[in-house]
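J.: Sequence and predicted structure, then a few things I'm wondering about:
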Amino acid sequence: MRISEMKQALASLTAVNFRLPDGTYLPSHFHVTEVGLVTKHFIDCGGVERRETVANFQLWEAGDYDHRLAPQKFLHILQLSERILGSEDLDIEVEYQQATIGKFGLAFDGTDFQLTPKQTACLAQDACGVPAFSLELPQLQTACCTPGGGCC
């Protein structure tokens, strides 16, 4: 999700809800503690220099159970952050504390914001020799598996 898409979604909402990939909602008393510009400058395993820039939101919860972030307040926070983020329509990455700080992508389903899983990947598979492979599963038998039968 890009910043412009988030602003558009916030303009139509009466409440701001975030849902984790497992379907559970963040507590309604969450805070947006940071909006930042994160640039990653790196070299991939094939030797190609790369840069990635995202808008980063940090979500946090405290013991102030009566706190609610209204959509208009969130829009105001985004307007304040424009002096850091600039005018580029950046992708959004969300940080949320779990067992460690989790990094998520962001989507919107028309009602709620969805924290989406992020995955690592090799960006230079041809250069670093990652073979293409396909996983072939054995045919499952309708009868119970037998030792040495190849189904388990």
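T.: Thanks, I have it. Numbering: from 1, shown residues only.

J.: going forward, measure contacts and count neighbours with C-alpha atoms only.
T.: Noted.

J.: ok now do Phe42, which residues does it touch?
T.: Glu49, Arg50, Arg51 (Cα atoms under 8 Å, 6 or more residues apart in numbering).

J.: what about the second one, how many residues close to it?
T.: What that stands for is Arg50. Neighbours of Arg50 under the rule other Cα atoms under 10 Å: 11.

J.: Which parts of the strand or helix carrying it count as buried, going by neighbours?
T.: Assigned by DSSP states H and E, Arg50 falls within strand 49-61. The neighbour-count check on strand 49-61 (16 or more other Cα atoms under 10 Å) flags Val54, Ala55, Asn56, Phe57, Gln58, Leu59, Trp60, Glu61 as buried.

J.: From those residues, pick the one nearest Asn17.
T.: Leu59 (11.5 Å; Cα to Cα).

J.: now that closest one: how far from Lys103?
T.: From Leu59 over to Lys103 the distance is 11 Å, taken as Cα to Cα, to the nearest Å.

J.: before we move on, the earlier item: ok, then the element right after the strand holding Arg50?
T.: helix 71-85.

J.: A further structure is provided below for comparison with the first:
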Amino acid sequence: MKISEMKQSLAGLDAVNFRLPDGTYLPAHFHVTEVGLVSKHFIDCGGVERRETVANFQLWEAGDYDHRLAPQKFLHILRLSEKILGPDDLDIEVEYQQATIGKFGLAFDGTDFVLTQKQTACLAQDACGIPDSALALPQLQVAGCTPGGGCC
């Protein structure tokens, strides 16, 4: 999801809800503790220099059970962050604390914002000589892996 899409989605909401990939909702008293610009400048395993820039939202919850972030307040936070994010319509990445800090993509289903799973990938598959069939196999194993199932 891009910043412009989030602003458009917030404009039509009565409440802001975030849902994890497993379907559970973040507590209604979550906070947006940071909106930032994250730039990554790196070299992939094929030797290609790359740059990636995203808008990063950090979501957090505390014992402030009376706190509710209204859509208009979230829009206000986004407007304040424009001086940091700049004019580009950036993709959004979300950080949320679980066993460790999780990084998620973001989607909107018409009612709720949905944190989507992110995965690592080889960006230089042709340079590494990894066949397409080898790339599909780990994803199949992970998808079918369950606790106690012996695959992990």
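T.: Happy to help now that I have it. Worth saying up front: this structure is predicted, and the values here are computed from it rather than measured.

J.: related to what we said a few turns ago, which of the contacts of Phe42 of the first structure still touch in the second structure?
T.: Using both residues aligned by TM-score structural alignment, their matches' Cα atoms under 8 Å, the second structure keeps these contacts from these: Glu49, Arg50, Arg51.

J.: Now Cys128 of the second structure: closest residue in space that isn't a chain neighbour?
T.: Gly46 (6.7 Å; Cα to Cα, 6 or more residues apart in numbering).

J.: Would you check that that neighbour makes contact with Ala127?
T.: Yes - counting by Cα atoms under 8 Å, Gly46 of the second structure touches Ala127, with 5.3 Å between them.

J.: in the first structure, which spans are strands?
T.: For the first structure, the strands defined by DSSP state E cover 18-19, 30-43, 49-61, 92-97, 101-108, 113-117.

J.: And those: which comes nearest His67 of the first structure?
T.: Closest to His67 of the first structure of the strands of the first structure, according to Cα to Cα: strand 30-43, at 7.4 Å.

J.: which of the residues in the closest one are buried?
T.: Counting neighbours by 16+ other Cα under 10 Å, strand 30-43 of the first structure gives Phe30, His31, Val32, Val35, Gly36, Leu37 as buried.

J.: Could you report the separation of the fourth one from Asp126 of the first structure?
T.: Between Val35 of the first structure and Asp126 of the first structure the distance, using Cα to Cα, works out to 36 Å.

J.: just the last one next, same as before
T.: As defined by Cα to Cα, Leu37 of the first structure lies at a distance of 31 Å from Asp126 of the first structure.

J.: Just give the closest residue to Glu52 of the first structure, not the sequence neighbours.
T.: Closest to Glu52 of the first structure by Cα to Cα, 6+ apart is Lys40, at 5.1 Å.

J.: Look up how far Asp91 of the second structure lies from the residue opposite the one you found in the second structure once aligned.
T.: Here Lys40 of the first structure is matched to Lys40 in the second structure, going by TM-score structural alignment. Between Lys40 of the second structure and Asp91 of the second structure the computed distance is 13 Å (Cα to Cα).

J.: pretty sure Leu90 of the second structure is touching Ala55, no?
T.: Yes - between Leu90 of the second structure and Ala55 a contact is recorded at 5.9 Å, counting by Cα under 8 Å.

J.: So for the two, which residues contact both of them?
T.: With Cα under 8 Å, 6+ apart, Leu90 of the second structure and Ala55 have common neighbours Ile3.

J.: Quick one: residues contacting Asn56 of the first structure.
T.: So Asn56 of the first structure contacts Glu34, Val35, Gly36, Leu37, Val38, Ile92, Glu93, Val94, Glu95 (Cα under 8 Å, 6+ apart).
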